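1. below are the sequence and a predicted model; questions follow.
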Amino acid sequence: MSESVAELARRFERGVVDVDELVAALEAAGISDRLAERRYGVPTVFALGEAVLAHLERPPVRAPRPVPYVRAALRRSALLLTPVVCALAAADELARVGWAVPAVAAVLGWAGARGRAYAAAGALLTAAACGLAPATLAGPDRGLAVAVGLTGYALVAGARTGLRWAVPAWLAAGALLAGLWDRVEVLPVAAALLLAAALRIRAHAPVTGVLVALCQGATAVLVWRAAPDAAVLALGVPLLVFVVCWHEARAATATDAHDDLRAFHAEVRDLGTVTVGALVPPLVAGVGLGAAAYRLPYLLSSHPGARGLVLGCAAVLLLGGVLALTTLLAARGRRLAAAALAAAPLGALVAGGTLLPTTVAALAATYLAGLVLAAHAVFDPERY
């Protein structure tokens, strides 16, 4: 190792100011993190740059790299809740269209949030699907179906934009819910701003990432159809966004925080332990609620909607965990596994029996399998 690093140091012994400049030069020379580990025995290019500077007798200058995640988690949660709040504000309009309209908008919108090209194509597909769908699915008013579908699509597709673009939608929805304003036409205008912002984002996810998003959206629609009375409970789903954002923030600096492999592997173990441990309680609570729905106290068991409400709580809680697990798997490069995991609960549609209990059982089984897959991914140093 020392001879290789020494030879590398002789190539950069002049004109290097600090470690950041050296890292840029190393990456320009084609040295990646994997190559740095295999050839020089250090976990990252940044650590290799520090080793080279040590041979050059220059003290390594490491700029602090704090990665805040609370603000990002709050922003992402607010963006995820934007279509939910707007749907509550436009409940009358949604009641006049078929269930397939918001379903198509949600699924295609979630996939459209992955990049500019997908957002543009998804808008065209949404308009075509809502305009050409049979009246039994879209409702008798095709114009209203297209307007509602495009509005919902724009609100969901803007889930990766800046929060400032969602402020008009929140203000409009708040005014409608409070009775201060009765012109629901302002919601499509606010949604158009979100879609315009989404079209400006140059991010372009791979096809497998879009497949994961499509499966996630379809599973969310399944839970909505199985437990429509518990739709407002979806407000609790973004709570698990904090787990995902914390993991992403720690993973972004895990390879740069340590100079030797032993410390790096210890960092990965700690990160994996906390991540998987944080996702176990929702599974336990969801399974517990699912079992408790069939053993309610006498006063609650006599209420006709009590069991459905408890099962709806379990479904929404388990859905949040499944979405978090699939997002973690996709972030660690296991996109096909994430897509298969996200699509697994859809088996409840062909399993027979009552839809809501079957959906809860499918989500619980998927959640457990997802924990095992996520554990393999987050504990693997090669995935960072």
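-> Done, it's in. Numbers count the residues shown, from 1 in each chain.

2. could you use CA atoms for every contact and neighbour count after this?
-> Fine.

3. which ones are touching the closest residue in space to residue 310 that isn't next to it in sequence?
-> Of all residues not flanking residue 310 in the chain, residue 293 sits nearest, at 5.7 Å (CA to CA, 6 or more residues apart in numbering). Contacts here follow CA atoms under 8 Å, 6 or more residues apart in numbering; on that basis residue 293 touches 306-308, 310-311.

4. by neighbours, which of those wins?
-> Most neighbours among those, by other CA atoms under 10 Å: residue 311, with 26 neighbours.

5. do you know how far that residue is from residue 3?
-> 64 Å (CA to CA, to the nearest Å).

6. please apply the same query to residue 214.
-> 50 Å.

7. higher neighbour count, those two?
-> residue 214 (22 against 9).

8. what residues does the helix or strand the more buried one falls within touch?
-> Using DSSP states H and E, residue 214 sits within helix 207-226. For helix 207-226, contacts defined as CA under 8 Å, 6+ apart pick out 103, 106-108, 110-112, 114, 230-231, 312, 315-316, 319, 323, 326, 330, 335-336, 338-340, 342-343, 345-346, 355-356, 359.

9. which is the succeeding secondary structure element to that helix?
-> Following helix 207-226 toward the C-terminus (DSSP H and E): helix 241-254.

10. elements contacting that following helix?
-> helix 70-89, helix 261-292, helix 306-331 (3 or more CA pairs under 8 Å, 6 or more residues apart in numbering; DSSP states H and E).

11. show me what contacts residue 111?
-> Contacts of residue 111 (CA under 8 Å, 6+ apart): 118-119, 122, 157, 210-211, 213-214, 217.

12. next SSE after the helix or strand hosting it?
-> Here residue 111 sits within helix 100-112, counting by DSSP H and E. Past helix 100-112, further along toward the C-terminus, the next helix or strand under DSSP H and E is helix 116-132.

13. chain center to that next one, what's the gap?
-> 21 Å (CA atoms, centre = their mean, to the nearest Å).

14. contact partners of it?
-> So helix 116-132 is in contact with 101, 104-105, 108-109, 111-113, 138, 142-143, 145-146, 149-150, 153-154, 157, 195, 198-204, going by CA under 8 Å, 6+ apart.

15. which of those residues are buried, as a PyMOL select command?
-> Typed into PyMOL, the line below selects the buried ones among those, using 16 or more other CA atoms under 10 Å:
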select buried, resi 101+104+105+108+109+111+112+113+138+142+145+146+149+150+153+154+157+195+198+199+201
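
16. got another one to weigh against that:
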Amino acid sequence: MTITPARPRTHTPRRRRHRVPAPPRHAISLLPEPAPPAEPRSRRAPVRRTCLRAALLRCGLYLGPLSVATAAGEPLGRVAWPVPIVTLLLGWAAAQALTSTGVAVARRAGPSAATRLVGAGFAAVAALWCALVWVTPSALVGPDRGLALVIGLGGLASLATVTAALVTRSEAAIVGWSVPCWLLAAATLAGPAGESVAELPVGTLLPAAIVVAAVRAFRPVVIPGVPGRIPRLTRPELRRGSTFLLIGASQAICVGQLWQAGPSGSTMPFWLPLLLAVPILEALIGWHTDQVDAGLDTSPDGAAYRKHVRGVTLITLAGLLPPLAVGIALALAAYRLPPEAPSQADVLGLAGGTLLGGVFAVTFLLAARGRTGLAATLAAAPPVAAAALPLLPLPAAGPLPDAVAVLAATHLAGLLAVAMTAADDRRTAP
């Protein structure tokens, strides 16, 4: 999930604004669009129809990095565990920050400038990764530094491709160019079933597939003869980018904590609930932001607008409650199993993944409503609390139970924060 800044609104609702409709606020639809017809007309129906399409496009984009990780399963097994964790930390944090700032830059300077910003940002992250691989002891990167270097650069390139697609609004095109990565991941999973598939040179084709998708995503930069430069970021853009950098880093740390706390070789991966929840949560957040924006045109006064927002927030809370309920139910079911049962840790891992998906959704919903500081606080709370719990004079329950308990408390606090935003008449992000 990657939420980009919304267009600011500072005025109060009026009876009916007879003006040319502005571009929709949804994160996928923030960049300049063709000029609308001069005659005013309602824009809400088409925007509502595009919410689900935008969510599905984003899910297709996220399948690209996931497919790369799946296809690279064999080389990932030959490097130390910090390699994928640090790659995820650097790449996801950079993707969040650069998506937030890149959309704003594309809105005021064009997609080429935004693409250059994303490219420069990920180039700096790639340089940092190379330096880390060079100076880190072999015990933390594995016996083959070159392989660790290539794995990290491949993961960063796939996340950079997704980020460039979001800021240039080329999601549909990049999804199509990511199909080779999907096919290689499918071939890797089906390898043991057939000799012809097993003999496919995935190790050679995967880097080529990553590069092809990245070249298409950064086409505004790689086309020869296209002049341009990286624009200077404004102070609000820098502040918002820093906030999303913190959100992305916190989310990556949460994923790493659950992965490390869970049992090795688990047949019930904790990230499975995240994959199942992403399409639903993306559509829910898109629907929420669109309905809140629709109230600006349909509400005759401020009181009616606040009532409208409260109704939308109530429905949204109903959609965000199932991850909390399912996660707590799975955790309770795990504790009813015998402690020596190997499935107890698996069920706890599923509970943690379910709760983590809900925390992600609450965080991004608050960010989409302009509460970026509150969103960053909620995102940072689980890793900070999980690190502090062993220092407190409390009974030691273990890393995985502690992580599940912290995620459940954060999810509940996030729901309360979303409910409280319904009483606040601020419209959108600053």
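-> Happy to help now that I have it. Values in this document were obtained by computation on a predicted structure and should not be read as measured data.

17. top of the contacts of residue 111 of structure 1 by neighbour count?
-> Of all these, residue 157 has the most neighbours under the rule other CA under 10 Å, reaching 37 neighbours.

18. to which residue of structure 2 is that residue aligned?
-> Using TM-score structural alignment as the criterion, the counterpart of residue 157 of structure 1 in structure 2 is residue 160.

19. near the aligned partner of residue 259 of structure 2 in structure 1, how many other residues are there?
-> Aligning on TM-score structural alignment places residue 259 of structure 2 opposite residue 224 in structure 1. By other CA under 10 Å, 20 other residues sit near residue 224 of structure 1.

20. what about residue 107 of structure 2, distance to residue 9 of structure 2?
-> 16 Å.

21. the two - which one has more neighbours?
-> residue 107 (18 against 13).

22. stretch 272-289 of structure 1 corresponds to what range in structure 2?
-> Taking TM-score structural alignment, stretch 272-289 of structure 1 hits residues 313-330 over in structure 2.

23. list the buried residues for the matching stretch?
-> 313, 316-317, 320, 323-324, 327-328, 330.

24. and the residues you listed, which is closest to residue 294 of structure 2?
-> Set against residue 294 of structure 2, the nearest of the buried residues of stretch 313-330 of structure 2 by CA to CA is residue 313 (13.5 Å).

25. what's the matching range in structure 2 for the helix holding residue 111 of structure 1?
-> Using TM-score structural alignment, helix 100-112 of structure 1 pairs with 82-94 in structure 2.

26. compared with structure 1, how much does that stretch deviate?
-> With mean CA distance after the TM-score superposition for structure 1, stretch 82-94 of structure 2 departs from structure 1 by a mean of 1.4 Å once superposed.

27. so how far is residue 381 of structure 1 from the closest residue to residue 43 of structure 1 other than its chain neighbours?
-> Closest residue to residue 43 of structure 1 apart from its sequence neighbours, by CA to CA, 6+ apart: residue 37 at 4.9 Å. According to CA to CA, residue 37 of structure 1 and residue 381 of structure 1 sit 11 Å apart.

28. and if you look at residue 222 of structure 1?
-> From residue 222 of structure 1 to residue 381 of structure 1 the distance is 35 Å (CA to CA).

29. cool, residue 92 of structure 1 as well?
-> 51 Å.

30. the two: which is more packed in?
-> Neighbours per residue (other CA under 10 Å) separate residue 92 of structure 1 from residue 381, with residue 381 holding more: 17 against 11.

31. the more buried one matches what in structure 2?
-> In structure 2, residue 381 of structure 1 lands on residue 425 (TM-score structural alignment).

32. for its match, which non-adjacent residue is spatially closest?
-> In space, residue 425 of structure 2 is closest to residue 306, 6.5 Å off (CA to CA, 6+ apart).

33. that neighbour against residue 423, yeah?
-> Yes: using CA atoms under 8 Å, residue 306 of structure 2 is in contact with residue 423, at 6.9 Å.

34. who's more crowded, those two?
-> Taking other CA under 10 Å, residue 306 of structure 2 and residue 423 do not tie; residue 306 has more neighbours (20 against 13).

35. for the more buried one, give me its contacts.
-> Contacts of residue 306 of structure 2 (CA under 8 Å, 6+ apart): 422-425.

36. do that again at 10 Å, thanks
-> By CA atoms under 10 Å, 6 or more residues apart in numbering, the residues touching residue 306 of structure 2 are 13, 292, 295, 299, 312, 422-426.

37. element containing the match of residue 157 of structure 1, please.
-> helix 145-168.

38. does anything pack onto whatever helix or strand comes next after that helix? Which helices or strands?
-> Sequence order places helix 171-177 as the next helix or strand after helix 145-168 of structure 2, per DSSP H and E. With contacts taken as 3 or more CA pairs under 10 Å, 6 or more residues apart in numbering; DSSP states H and E, helix 171-177 of structure 2 sits against helix 44-71, helix 145-168, helix 202-217.

39. average offset of the helix or strand just after the first one relative to structure 1?
-> The element immediately downstream of helix 44-71 of structure 2 (helix or strand, assigned by DSSP H and E) is helix 73-76. Helix 73-76 of structure 2, aligned to structure 1 and superposed, deviates on average by 1.0 Å (mean CA distance after the TM-score superposition for structure 1).

40. same question, stretch 356-365 of structure 2
-> Mean deviation for stretch 356-365 of structure 2: 0.7 Å (mean CA distance after the TM-score superposition for structure 1).

41. specify, as a residue range, where that stretch falls in structure 1.
-> Under TM-score structural alignment, the match for stretch 356-365 of structure 2 is residues 319-328.

42. tell me the buried residues in stretch 186-203 of structure 2?
-> 187-188, 197, 202.

43. out of the residues you listed, which two sit at the greatest distance?
-> 197 and 202 (9.5 Å).

44. doesn't residue 377 of structure 1 belong to a strand?
-> No: according to DSSP: H, G, I helix; E, B strand; the rest coil, residue 377 of structure 1 belongs to no strand; its state is helix.

45. other residues contacting stretch 50-67 of structure 1?
-> 2, 4-14, 16-20, 22-23, 40, 42, 45-49, 246, 248-253, 256-257, 259.

46. at 6 Å instead, please
-> Residues outside stretch 50-67 of structure 1 that contact it (CA atoms under 6 Å, 6 or more residues apart in numbering) are 9, 19, 249.

47. can you list those in JSON lines and add neighbour count and distance to residue 53 of structure 1?
-> Below are the contacts of stretch 50-67 of structure 1 laid out as JSON lines (neighbours: other CA atoms under 10 Å; distance: CA to CA, whole Å):
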{"residue": "9", "neighbour count": "18", "distance to residue 53 of structure 1": "7"}
{"residue": "19", "neighbour count": "23", "distance to residue 53 of structure 1": "7"}
{"residue": "249", "neighbour count": "17", "distance to residue 53 of structure 1": "27"}
